[in-house]
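Enquirer: coordinates only, sequence not included:
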């Protein structure tokens, strides 16, 4: 499980992970008897470490109920994600065949519980992401740099949550998970890129 340690910090509150192009942006809460305030991300600071601007074109929200699992999905857009309600076990998989971290996985508990990380993840295009709700419902907000209706879907991928090469240690069994038909039928990374496993 990912832990944002000082040696991984590339800018104030921004941490690299073991996957190239995947960053965690920590947030802190200022709470009082009315609720709380939390600064999620400062885009100029994220842009500075990436050397390229992340220009938000669309903001989406997905609500997932207890035991729902989604993914592993990779799209041809950059994405900034956060959990604003509930807690999810998130798994990120590098399925970009040209990447130096191809085939590697990063996992994290993200959300509002005391044991979860509070913050956001920047996910570079082509990295697969998924979640499994451990305390629901989960509200998963994601900012993307392309309009859904206009985006290039050429490199969209759906990879099996249970890919043996990725070997993700999910907090729920397959039988406990609520999974869409698309995700049930998803292929393995090896089926997508057999040449990488020769």
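Expert: That came through fine. Bear in mind that the values here come from a model prediction, so they are computed numbers and not experimental data.
Enquirer: from here on, contacts and neighbour counts on C-alpha atoms
Expert: Fine.
Enquirer: Checking the most centrally placed residue in the chain next. Helix, strand or coil?
Expert: By CA atoms, centre = their mean, the chain has its centre lying nearest to residue 129, at 4.4 Å. Following DSSP: H, G, I helix; E, B strand; the rest coil, the label given to residue 129 is strand.
Enquirer: That one against residue 91, yeah?
Expert: Yes. Contact criterion CA atoms under 8 Å: residue 129 and residue 91 qualify, at 5.9 Å.
Enquirer: A further structure is provided below for comparison with the first:
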């Protein structure tokens, strides 16, 4: 009996599976699909949602070549077929073909965009395929077809096509020179007008593949807008959208809005990503911690102090349930938009001498570095999980950051007056509690090969470009 094996073919992502078949005088038995064993053997964890079976009464029945907008796993459940596959995806591999005979002991994983066809070689042959999306008439409109007799693909059909049983539709499909290649799935960035969203737009590969949506274009808190998204067009969603008004979240209206965006809407987004087997990248915050520890690791239990932090902690837990996810936790974000550094620079130029708290300790997280780290994790296909990502360097106070801003702008850092958080906010109502220590441990992200810049080197570059 053959051991379970997953083998590469000449088409990237197209995998030939050798299945153990238990045979005796009565017939045979096999585990046609066994997720745990097959994923361990090298098959993608593709999570099928529908199973179809094509029954073919006579030898010579020929079907294809069809590339559907989903992954599928094909196998014979009786009889024997000659299977043929052609890469119809955009890229250098366009037009490459692979063929083999499939009996009870073989199966093939077919990635989205690879055309699939087969010809039966025995009577009463059953051809089974598991797919990762539900069939619909709308989905069928996204099929890509190739002529069975295309000269470039050069499929060596055992039974000549003029002697085979072929549908009229399959006989009229276009040849390769007339086939529009299947475009790769794209990356959807939500919250495109935020600081990290803008940084992602600046760093995204020039070849494209990214769709950027601001809140005005797609508000994830609007269930109807979210439901209208065609998630089948995407492989990855980067969620840089959030309610971030820390103090306003302490009000009745702010609390509702924070929970609606950071939790309820995120739960719907996470469910959609799970259903479509997408990678979900989600931005988290140091506010999920109370700051009692000097340095926060990824596996520290959340302990948020205020409403904003509570909603972010709840959102992290939701995203952790998505099979393919990255929770990217950052702190003290600085980018293109309103932020502490921009405020200090404005005050320095205006001749204002500000009082700045010196009892909150952490590191700056420049949006450019956060965006670069996200793109790094995606390109690396790093293991799913939570990753701390801020700039590096000695943890400092907000007052120390302000002094550095003044110094870099040629102003006297002595104009900064250090003060305590309690003195700064006084008895003003509606002020959210802040974590005293926001320093994030960066060992995990560094272990992936990503090295964040020193925060003050990044600060100097940021001010030079402002």
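Expert: Sure thing, it's come through. What you see is a predicted model, and the numbers here were worked out from it, not measured in a lab.
Enquirer: thinking again about what came up before, name the nearest residue to the residue nearest to the centre of structure 1, sequence neighbours excluded.
Expert: Take residue 129 of structure 1 and drop its neighbours on the chain: the residue closest to it by CA to CA, 6 or more residues apart in numbering is residue 92, 4.5 Å away.
Enquirer: Tell me where the longest helix sits in structure 1.
Expert: Ranked by residue count under DSSP state H, the longest helix found in structure 1 is helix 43-50.
Enquirer: Touching, residue 131 of structure 2 and residue 50? I think so.
Expert: Yes. With contact defined as CA under 8 Å, residue 131 of structure 2 counts as touching residue 50 (5.4 Å).
Enquirer: Of these two, which one has the most company?
Expert: The neighbour count for residue 131 of structure 2 versus residue 50, taken as other CA atoms under 10 Å, is higher for residue 131 (23 against 13).
Enquirer: Can you tell me what that one aligns to in structure 1?
Expert: By TM-score structural alignment, residue 131 of structure 2 lines up with residue 144 in structure 1.
Enquirer: contacting residues around that match?
Expert: Residue 144 of structure 1 makes contact with 55, 56, 57, 58, 59, 77, 78, 79, 80, according to CA atoms under 8 Å, 6 or more residues apart in numbering.
Enquirer: ok, of those, which come out buried?
Expert: Taking 16 or more other CA atoms under 10 Å as the criterion, what is buried in the contacts of residue 144 of structure 1 is 56, 59, 77, 78, 79, 80.
Enquirer: Wait, residue 47 of structure 1 touches residue 41, no?
Expert: No. Judged on CA under 8 Å, residue 47 of structure 1 makes no contact with residue 41 at a distance of 10.8 Å.
Enquirer: Let me know the helix or strand that residue 346 of structure 2 is in.
Expert: Using DSSP states H and E, residue 346 of structure 2 falls within helix 340-350.
Enquirer: Tell me where structure 1 has helices.
Expert: Counting by DSSP H, the helices of structure 1 are 43-50, 181-184, 189-192.
Enquirer: closest to residue 157 of structure 1 out of these?
Expert: Closest to residue 157 of structure 1 of the helices of structure 1 is helix 189-192 (CA to CA; 8.7 Å).
Enquirer: after superposition, how close is the closest one to structure 2?
Expert: Once fitted to structure 2, helix 189-192 of structure 1 is off its aligned match by 1.1 Å on average (mean CA distance after the TM-score superposition for structure 1).
Enquirer: thinking again about what came up before, and the longest helix of structure 1, what does it pack onto?
Expert: strand 9-11 (3 or more CA pairs under 8 Å, 6 or more residues apart in numbering; DSSP states H and E).
Enquirer: Residue 119 of structure 2 maps to what in structure 1?
Expert: So, by TM-score structural alignment, residue 119 of structure 2 is matched to residue 132.
Enquirer: For its match, which non-adjacent residue is closest in space?
Expert: Residue 132 of structure 1 sits nearest to residue 69 (CA to CA, 6+ apart), 4.2 Å away.
Enquirer: Please say which position in structure 2 the one you found maps to.
Expert: Under TM-score structural alignment, residue 69 of structure 1 pairs with residue 62 in structure 2.
Enquirer: Also residue 78 of structure 1?
Expert: By TM-score structural alignment, residue 78 of structure 1 lines up with residue 71.
Enquirer: And for residue 184 of structure 1?
Expert: Checking TM-score structural alignment: residue 184 of structure 1 goes with residue 171.
Enquirer: Residue 47 and residue 41 of structure 1 - which one has more neighbours?
Expert: Counted by other CA under 10 Å, residue 47 of structure 1 and residue 41 do not tie: residue 41 has more neighbours, with 19 against 13.
Enquirer: picking that back up, which positions within the helix holding residue 346 of structure 2 qualify as buried?
Expert: 340, 341, 342, 344, 345, 348.
Enquirer: which residues of structure 1 does it align to?
Expert: So helix 340-350 of structure 2 sits over no part of structure 1, by TM-score structural alignment.
Enquirer: same question, stretch 447-455 of structure 2
Expert: Counting by TM-score structural alignment, stretch 447-455 of structure 2 has no counterpart in structure 1.
Enquirer: what's in contact with stretch 157-169 of structure 1?
Expert: Contacts of stretch 157-169 of structure 1 (CA under 8 Å, 6+ apart): 71-75, 91, 93, 103-105, 128, 130, 182-190.
Enquirer: Alright, that wraps it up for me.
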